[in-house]
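Undergrad: Next comes the sequence, and after it the predicted model I'd like to discuss.
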Amino acid sequence: MDKIEQDFLQALKTVLGQPNPFVPLHEPEFMGNEWERVKDCLDSTFVSSVGKYVDRFEVMLAEYTGAKYAVAVVNGTAALHIALLLAGVRTGDEVLIPALSFVATANAVSHCGAIPHFIESQFETLGIDPHALNDYLKHCSLSSSEGLTNRLTGRRIAAVIPMHTYGHPVDMSSLLEVANRYHLPVVEDAAESLGSCYRGQHTGTFGQLGTLSFNGNKVITTGGGGAILTNDAKLAQQAKHLTTTAKQPHRWEFFHDAVAWNYRLPNLNAALGCAQMEQLPSLLNRKRLLAQKYQEVFQDVEGVGFVVEPANSQSNYWLNTLRLEEPSLLVRDRLLTVANDAGYQCRPTWTLLHKLPMYADCPHAPLPVAEQLEVSLINVPSSAKLAGAAR
């Protein structure tokens, strides 16, 4: 075992202690009123799309994030799908998304019948690089009638999706300047960033719409689940309408006025979400303690650095992330092997989306930074309860 592998493994042991027998990447935590809320929901028999917990969960999300409206749905992909439709994305359009993202970002674009257009990442934030984007869009055509058009494909570029990678906020001030310059709607993929803020404002509240995820591996979970955030009352009403099969309210009649989706979050899941939201401050505090410990310990590991929250931001540190100072697929995979063999679940970042077979023919910008990040990032165990081991 080489020195970097020995030092890497020893640093994990210092932060996390001995695995017994295995330390997962990210586990949910149920230490509050989860059992009570779920039992109350079961006792009520309102376990599906009708019930008090859906409304309560939406209010809690809106109050916490500062959004005027939150619409709870079945998962983050569904949330992003509907948000893009509401932002005006249509079949045959292109949507700008980071090449370094989870596949759901691209899938939601495809579900609209649109084409993902992959763009560059920023070294400091891991998200979209607004400056590289601005330079890249100078090669597109902008007109008052057609909006922004890709000169090579002739397709309209309908929106841009900043994704807050591992909970680290994108440089939203610069991104919004670029989006406004090119008249691009902004739909935020804040799936990973509940509890993260940029300049004191919660992620997911900068664009026309934002989306959250409550999958089992997120900061809080509803089992599955997601939400659409917006400050626009009309968009919120449309989001709720389209995610509930576009049914017109009536005491008994079934009348639907559009092709729509059955995407609403069940009351049973929302009950779990309400209890999880009550625990959110504690979860975030402990995740920051764990991140601080990683940062301290990995300062002494030559060749490996800890990814800290960007300037002007407060990150939820959803997944703590290490970065090789010299990008190397070989070294990355050696470190992943020794960590997982020792009982610490670590993983690489995602394969860049333009390398996946179903997206290989999609347009993309030059991606030198994203390609370096792909072979240098390592996610390490990040559950809030691990903060106890890190003290």
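TA: Received the coordinates, thanks. If you're wondering where the values come from, they're calculated on a predicted model, not measured in any experiment.
Undergrad: from here on, contacts and neighbour counts on C-alpha atoms
TA: Fine.
Undergrad: Would it be right to say that residue 26 lies in a helix?
TA: No - in this structure, residue 26 is coil, not part of a helix, as judged by DSSP: H, G, I helix; E, B strand; the rest coil.
Undergrad: Next, count neighbours for it.
TA: 22 (other C-alpha atoms under 10 Å).
Undergrad: Pull the contacting residues for it.
TA: 217-218, 319, 381-383 (C-alpha atoms under 8 Å, 6 or more residues apart in numbering).
Undergrad: show me the contacts for the residue lying closest to it once chain neighbours are set aside.
TA: Of all residues not flanking residue 26 in the chain, residue 383 sits nearest, at 4.6 Å (C-alpha to C-alpha, 6 or more residues apart in numbering). Contacts were defined as C-alpha under 8 Å, 6+ apart; by that measure residue 383 touches 24-28, 287.
Undergrad: Could you do residue 268 as well?
TA: Neighbouring residues of residue 268 by C-alpha under 8 Å, 6+ apart: 38, 41-42, 46-48, 53.
Undergrad: also this one, for the comparison:
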Amino acid sequence: MVFIKPILLDAPNLGELEKKYLCDCIDSTVVSSVGENIRIFENKFAEYLKAKKAVSTQSGTAAIHLALYELGIGPGDEVIVPVLTFVATVNPIKYVGATPVFVDVDPETWNIDPNEIEKHITNKTKAIIPVHLYGNPCDMNKIMEISKKYNIPVLEDATESLGATYKDKFTGTFGEINAFSFNGNKIMTTGGGGMIVTNDEKKAEHLKFLVNQAKDNNTDHYFHPEIGFNYRMTNLEASLGLAQFERLPGFLNKKRKFAEIYKQGFENNEKITFQKSYEGAISSYWLPSIKVESHKTIPEIQKELKEKGIPTRRIFPPIVEFPPYKEYKKEEYKNAYEIYKKGLNLPGSTMNDEEQIEYIVEVLNNV
């Protein structure tokens, strides 16, 4: 089958509204980190999530770094994190001088296993970072119970899960400080960019201060009373974000429709298992993901799909595969390695249409 437009894995959906907002911003000449659109974007984002405050950043990684910094985490501290995630979840732990403690994931949802969290808590544990992998919410009830029991703050990595809910509450609103990403391949984009979300207004005020080099705006000259960061979002990025934000409900509806087509298309195929969700969880389906039982390797399957015009991506490798984290014992993460060995991300870009998703199902079932 030949389509007029190519099938896309995770490309952004940009159009006339984005052009208008960006051109308006350029015409205003206020394109850098001083601009009204930044404040509007932050307020709209917090309102959407029913959170008190949102602070924009230059990336999701910057959001995680600042959250850890604001929580006072540093050398000698430990942070519990799933071994199956993008490396940007983990590197900020190193930025602040703390030690990541990796735990295995649930074999069906692929998210951090709450039982493994509790097993790895020590008197050095200062934070827990659950990651809503590929937009799929973690078991936040159990995780927050552990947080309360041991008085350890939760920092949600919601960079992939904007719009996802657990028990009717948005991901990124359970933890004390939480992070979102607007990278070009995310559900909505600002080109780069990220957001910190919190209900602690005092922390939000301090975070807003830190992202702007800790500059004291109450003086008429440059004065910086503490170490700050250049983690500001620009007005240009916020303009793009506002346009994308208006279209977010449509993006989420389309992604969920795609997931429904995939699930129905694979339900009679015993070799393909779709990433499962916890009861009461509604994924954003940033990237629809499956596990394949086959005599073929994932790279072999990818090659066959690519020849038929279908782009795919392997699941994130367990973090302990990377040289900076090689001291950890790989055998402790059997579920993560099983998912990595057999896992595959399927096209989820909202630039695709339903006919293309149905074609992917047909081809993959045959492959």
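TA: Yep, it's here. Given the structure is predicted, the values throughout are model-derived calculations rather than measurements.
Undergrad: picking up where we left off before, how close does whatever residue of the second structure lines up with the residue nearest to residue 26 of the first structure get to residue 5 of the second structure?
TA: In the second structure, the residue paired with residue 383 of the first structure according to TM-score structural alignment is residue 349. As defined by C-alpha to C-alpha, to the nearest Å, residue 349 of the second structure lies at a distance of 13 Å from residue 5 of the second structure.
Undergrad: Quickly find the element holding the residue of the second structure positioned farthest from its centre.
TA: With distances taken from the mean C-alpha point of the second structure and given as C-alpha atoms, centre = their mean, the most distant residue is residue 220, at 38.6 Å. Counting by DSSP states H and E, no helix or strand carries residue 220 of the second structure.
Undergrad: mind listing what it touches?
TA: Residues in contact with residue 220 of the second structure (C-alpha under 8 Å, 6+ apart): none are found.
Undergrad: And it? What does it align with in the first structure?
TA: Matched across to the first structure, residue 220 of the second structure falls on residue 252, judged by TM-score structural alignment.
Undergrad: With residue 108 of the second structure instead?
TA: With TM-score structural alignment as the criterion, residue 108 of the second structure lines up with residue 124 in the first structure.
Undergrad: close enough to count as contact, residue 211 of the first structure and residue 186?
TA: No - with the criterion set as C-alpha atoms under 8 Å, residue 211 of the first structure and residue 186 do not qualify as a contacting pair; they are 11.4 Å apart.
Undergrad: Show me which of those two is the more surrounded one.
TA: A direct count of neighbours by other C-alpha under 10 Å for residue 211 of the first structure and residue 186 places residue 211 higher, at 34 against 24.
Undergrad: what's the closest non-adjacent residue to that one?
TA: residue 228 is the one closest to residue 211 of the first structure (C-alpha to C-alpha, 6+ apart), at 4.6 Å.
Undergrad: any idea how far the equivalent of residue 232 of the second structure over in the first structure lies from residue 183 of the first structure?
TA: Using TM-score structural alignment to pair residues, one finds that residue 232 of the second structure aligns to residue 264 in the first structure. In this view, residue 264 of the first structure and residue 183 of the first structure are 31 Å apart by C-alpha to C-alpha.
Undergrad: Also residue 368 of the first structure?
TA: Taken as C-alpha to C-alpha, the spacing of residue 368 of the first structure relative to residue 183 of the first structure amounts to 26 Å.
Undergrad: Give me the more crowded residue out of the two.
TA: The neighbour count for residue 368 of the first structure versus residue 183, taken as other C-alpha under 10 Å, is higher for residue 183 (18 against 10).
Undergrad: Provide a list of residues in contact with the more buried one.
TA: Going by C-alpha under 8 Å, 6+ apart, the list of residues near residue 183 of the first structure reads 147-148.
Undergrad: Counterpart of it over in the second structure?
TA: Matched to the second structure by TM-score structural alignment, residue 183 of the first structure sits across from residue 151.
Undergrad: Can you tell me the element residue 283 of the first structure falls in?
TA: In the assignment (DSSP H and E), residue 283 of the first structure maps to helix 267-298.
Undergrad: What's the separation between residue 48 of the first structure and residue 246 of the first structure?
TA: On the measure of C-alpha to C-alpha, residue 48 of the first structure and residue 246 of the first structure end up 17 Å apart.
Undergrad: The two: who's more crowded?
TA: residue 246 (19 against 15).
Undergrad: right, and the more buried one touches residue 264 too?
TA: No - checked against C-alpha under 8 Å, the pair residue 246 of the first structure and residue 264 is beyond contact range at 11.3 Å.
Undergrad: Name the helix or strand for the aligned partner of residue 88 of the second structure in the first structure, please.
TA: With TM-score structural alignment as the criterion, the equivalent of residue 88 of the second structure in the first structure is residue 104. The secondary structure element spanning residue 104 of the first structure is helix 103-111 (assigned by DSSP H and E).
Undergrad: Would you mark the buried spots in that helix?
TA: Neighbour-count burial for helix 103-111 of the first structure flags 104-111 (criterion: 16 or more other C-alpha atoms under 10 Å).
Undergrad: After superposing, tell me the mean distance of that helix to the second structure.
TA: With both structures laid over each other, helix 103-111 of the first structure and its partner residues in the second structure are 0.8 Å apart on average (mean C-alpha distance after the TM-score superposition for the first structure).
Undergrad: Check which element follows that helix along the chain.
TA: Taking DSSP H and E as the definition, the helix or strand right after helix 103-111 of the first structure is strand 115-119.
Undergrad: Report the inter-axis angle for that following strand versus helix 103-111.
TA: Here strand 115-119 of the first structure runs at an angle of 140 degrees relative to helix 103-111 (axes from the mean of the first three to the mean of the last three C-alpha atoms, to 10 degrees).
Undergrad: This completes my enquiry, with thanks.
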